[in-house]
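Participant: missing the sequence, but the structure's below:
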């Protein structure tokens, strides 16, 4: 084990970044993780990991897609790791309250963060964030993603996004849309759409996907934007009519719904994503084992079918390096939208 740690440290190279997958993630963290990893191979008489119930913190209210992904994975994780797995919802401040709780948790492998795309927007949205996104949380698994979809109740007078734009021009500020929270990728995508056509859409942020869906189905808002995973049951059941999808191509389940690019918005793409992070200092072998157990849980036939068919999500199940690279790109892309449009936290 100590030989593997020495090899890992040597592989980081002279730039101290840990290779191409660790840009922006300090060398000292990689070194600390490697050395701390020795503790995951206990001496005789020491307790091995996991030593008790595992807590997965979801920083959003129950009923949303992030909560659904966590609860879908929990049974397989419990079986694979041999300990109880508890999903804990700690919503608020665009997901930062739950993330902060995990960032400050003991790095013993018993607490994990399963979060949503708004995680990458936090540094721009909350300049006084009580934790550092890169320093205090370790990337573990990029679970996957799903395109955002704009939808409305079927009795609304919209058949496509062109109808929404026309109504917004006729009633400036009078067309509302709900999102799963202020500063989420869905919210920012709608800001970009409004800019492209010169209209202002009234944003109604919710503290979770379930609450937003309920009001959209009830007709309390003109429309909502949410991930295909979140809206799939309501769209399939006819409770919501999809108007636009923001992925690179049409989903098979939404074959009649145009993408934003097909609708005259080149380059406008937005995909929701889910990922897992651990408190900084969590040992590398523990992170690796959790990643393997989570991946196995979501590759299981029933879980995979639920993700890809029922929730229209694309499974990625990439490890720490790829998640680190992905997060850096998301922080840059959507942070720019926040800053240029003066988007603020609730």
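Facilitator: Okay, I see it. The structure presented is a predicted model; accordingly, all values stated were derived computationally and were not measured. Numbering: from 1, shown residues only.
Participant: contacts, neighbours, all on C-alpha from now
Facilitator: Noted.
Participant: Please name the residues that touch the most centrally placed residue in the chain.
Facilitator: With distances taken as CA atoms, centre = their mean, residue 116 lies nearest the centre of the chain, 2.1 Å away. Residue 116 is in contact with 66, 95, 272-275, counting by CA atoms under 8 Å, 6 or more residues apart in numbering.
Participant: Check residue 105 too.
Facilitator: Going by CA under 8 Å, 6+ apart, residue 105 touches 111, 279.
Participant: So which residues of the stretch 51-200 of the chain form strands?
Facilitator: Under the criterion DSSP state E, counting those that start in this stretch, the stretch 51-200 of the chain contains strands at 54-58, 85-89, 111-116, 137-152, 176-179.
Participant: how about those strands in JSON lines, adding distance to residue 240?
Facilitator: Converted to JSON lines, those look like this (distance: least, CA to CA, whole Å):
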{"stretch": "strand 54-58", "distance to residue 240": "26"}
{"stretch": "strand 85-89", "distance to residue 240": "26"}
{"stretch": "strand 111-116", "distance to residue 240": "23"}
{"stretch": "strand 137-152", "distance to residue 240": "5"}
{"stretch": "strand 176-179", "distance to residue 240": "13"}
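Participant: Nearest to residue 104, out of the ones you listed?
Facilitator: The closest of these to residue 104 is strand 137-152. By CA to CA, the value is 9.2 Å.
Participant: For the closest one, name the packing helices and strands.
Facilitator: If contacts are counted by 3 or more CA pairs under 8 Å, 6 or more residues apart in numbering; DSSP states H and E, strand 137-152 sits against strand 223-227, helix 228-236, strand 241-245, strand 271-279, helix 284-299, strand 314-318, helix 320-341.
Participant: Can I get the ones you listed in CSV including distance to residue 254?
Facilitator: Shown next, in CSV, are the helices and strands packed on strand 137-152 (distance: least, CA to CA, whole Å):
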stretch, distance to residue 254
strand 223-227, 13
helix 228-236, 9
strand 241-245, 8
strand 271-279, 15
helix 284-299, 23
strand 314-318, 14
helix 320-341, 26
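Participant: Can you lay out those as TSV showing mean neighbour count and distance to residue 86?
Facilitator: What follows is those, written out as TSV (neighbours: other CA atoms under 10 Å; distance: least, CA to CA, whole Å):
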stretch	mean neighbour count	distance to residue 86
strand 223-227	29	24
helix 228-236	22	22
strand 241-245	27	33
strand 271-279	26	15
helix 284-299	21	14
strand 314-318	18	21
helix 320-341	17	23
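Participant: take the one below as the second:
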């Protein structure tokens, strides 16, 4: 029996793929499964006008936050595979399958990888009103008073959160985790100094760093960041094996015709080659460009999902 979804794919494959491949008028929505102000929203809106120029279509960035990105992702997974809906994801896309028992969709089966923008290591930062100037000082204080120091992240199960779980195991200390609901809310909280520490990518803390509101203590990655050469990695600071690199990428509903996916992948690649876009992404936001194909992104996601499922299971991490 031919399913409704299969029939829809067959129909759109004949109509939508040639139209998009040639650059057609219409509206394409990019679902951002987080509130405005975070890195996924920033990346999507930065690329928006350039995607419009390449595709000859109106690009609508639609914020659908909630459940660490799962609510907006579910909406994309259920959308018709007609080339009118795409999804920009962040690292929680790889942790949600293990963290949220009833997602309402299958991460691998219901979404097709389109393009991987790139990666960036998470960082540990301290608010300027707190007394610590090094990770060693934070560790001493946390060991002296377990759970007294607070650390904000974009949400429970985010890679920054999981990276800090690994750090606590490696360093034998305990801090209090404060999950926010996305990068925008976390950035606002950081300006106000609501928590002591912040673990996230530097992409949402550009102004905080420029103004000296936050001081970086360590990088949760395999190497130092080029524009912050004096900030050590966790391993250099005495906590080996603590790495958590964020990523940004685009997906489409499963069944979206290959020509449509290929056209969007090429449009994304072109958008990131615009000098001012690339400077913002790499020089300011600190993203290490990957510009990987959908097939490469799919393999990358498989590795990420497997790796972080193990960390979540071993540490009994639960959703908010």
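Facilitator: Perfect, I can see it now. Source: prediction; values computed, not measured.
Participant: mind checking which of the strands of the stretch 51-200 of structure 1 is nearest residue 191 of structure 1?
Facilitator: Closest to residue 191 of structure 1 of those, according to CA to CA: strand 176-179, at 10.8 Å.
Participant: Can you tell me, leaving aside adjacent residues, what's nearest to residue 141 of structure 2?
Facilitator: Once flanking residues are discounted, residue 141 of structure 2 sits nearest to residue 149: 7.9 Å by CA to CA, 6 or more residues apart in numbering.
Participant: how about the strands of the stretch 51-200 of structure 1, which one is nearest residue 127 of structure 1?
Facilitator: Set against residue 127 of structure 1 and scored by CA to CA, the strands of the stretch 51-200 of structure 1 come closest in strand 137-152, at 17.1 Å.
Participant: can you tell me the mean distance of the closest one from structure 2 after alignment?
Facilitator: Once fitted to structure 2, strand 137-152 of structure 1 is off its aligned match by 0.7 Å on average (mean CA distance after the TM-score superposition for structure 1).
Participant: so that strand corresponds to what in structure 2?
Facilitator: Aligning strand 137-152 of structure 1 against structure 2 (TM-score structural alignment) gives residues 111-126.
Participant: What separation is there between the corresponding residue of structure 1 for residue 263 of structure 2 and residue 115 of structure 1?
Facilitator: Counting by TM-score structural alignment, residue 263 of structure 2 corresponds to residue 289 in structure 1. Distance from residue 289 of structure 1 to residue 115 of structure 1, counting by CA to CA, to the nearest Å: 19 Å.
Participant: repeat for residue 208 of structure 1
Facilitator: Distance of residue 208 of structure 1 to residue 115 of structure 1, given as CA to CA: 12 Å.
Participant: What of residue 189 of structure 1?
Facilitator: Distance, residue 189 of structure 1 to residue 115 of structure 1, using CA to CA: 19 Å.
Participant: Those two: who's more crowded?
Facilitator: The neighbour comparison of residue 189 of structure 1 against residue 115 (other CA atoms under 10 Å) goes to residue 115, with 27 against 21.
Participant: any idea what the more buried one aligns with in structure 2?
Facilitator: Counting by TM-score structural alignment, residue 115 of structure 1 corresponds to residue 89 in structure 2.
Participant: pretty sure that match contacts residue 248?
Facilitator: Yes. Between residue 89 of structure 2 and residue 248 there is a contact under CA atoms under 8 Å: 5.7 Å.
Participant: hey, what's in contact with both of those two?
Facilitator: Counting by CA under 8 Å, 6+ apart, the shared contacts of residue 89 of structure 2 and residue 248 are residue 40.
Participant: which residue in structure 1 lines up with residue 318 of structure 2?
Facilitator: Superposed on structure 1 with TM-score structural alignment, residue 318 of structure 2 falls opposite residue 344.
Participant: Its match in helix, strand or coil?
Facilitator: Judged by DSSP: H, G, I helix; E, B strand; the rest coil, the three-state class of residue 344 of structure 1 is coil.
Participant: For it, give me its contacts.
Facilitator: If you count contacts by CA under 8 Å, 6+ apart, residue 344 of structure 1 has them with 125-126, 182-183, 338.
Participant: again, but for residue 87 of structure 2
Facilitator: Applying CA under 8 Å, 6+ apart to residue 87 of structure 2 gives the contacts 30-33, 73, 76, 250-252.
Participant: Which strands and helices lie in contact with the host helix or strand of residue 16 of structure 2?
Facilitator: If you go by DSSP states H and E, residue 16 of structure 2 is part of helix 4-22. Other helices and strands packing on helix 4-22 of structure 2, by 3+ CA pairs under 8 Å, 6+ apart, are helix 39-55, helix 258-273.
Participant: Nearest to residue 131 of structure 2 among the ones you listed would be which one?
Facilitator: Among these, helix 39-55 sits nearest to residue 131 of structure 2 (CA to CA), with 28.2 Å.
Participant: okay, and that closest one goes to which residues in structure 1?
Facilitator: Residue span in structure 1 matched to helix 39-55 of structure 2, by TM-score structural alignment: 65-81.
Participant: what's the mean deviation for the matching stretch versus structure 2?
Facilitator: Averaged over the aligned pairs, stretch 65-81 of structure 1 sits 0.7 Å from structure 2 after superposition, using mean CA distance after the TM-score superposition for structure 1.
Participant: Give me the contact list for that stretch.
Facilitator: For stretch 65-81 of structure 1, the external contacting residues (CA under 8 Å, 6+ apart) are 50, 56, 58, 60-61, 84-87, 89, 114-116, 209, 227, 229-230, 274, 293-294, 296-298, 300, 303, 307.
Participant: what about 7 Å?
Facilitator: With CA atoms under 7 Å, 6 or more residues apart in numbering as the test, stretch 65-81 of structure 1 has contacts from 58, 84-85, 87, 114-116, 209, 229-230, 274, 293-294, 297-298, 303.
Participant: what do you get for stretch 233-248 of structure 2?
Facilitator: Stretch 233-248 of structure 2 is contacted by residues 89-91, 116-122, 135, 159-160, 163, 166-167, 170-171, 218-224 when judged by CA under 7 Å, 6+ apart.
Participant: Tell me the gap between that stretch and the middle of its chain.
Facilitator: Centroid separation for stretch 233-248 of structure 2 versus its chain: 17 Å, with CA atoms, centre = their mean, to the nearest Å.
Participant: Kindly report the same for stretch 110-119 of structure 1.
Facilitator: Relative to the chain's own centre, stretch 110-119 of structure 1 is displaced by 7 Å; criterion: CA atoms, centre = their mean.
Participant: Ok, stretch 229-245 of structure 1 next?
Facilitator: The mean C-alpha position of stretch 229-245 of structure 1 is separated from the chain mean by 20 Å, CA atoms, centre = their mean.
Participant: whereabouts in structure 2 does it align?
Facilitator: Counting by TM-score structural alignment, stretch 229-245 of structure 1 falls onto residues 203-219 of structure 2.
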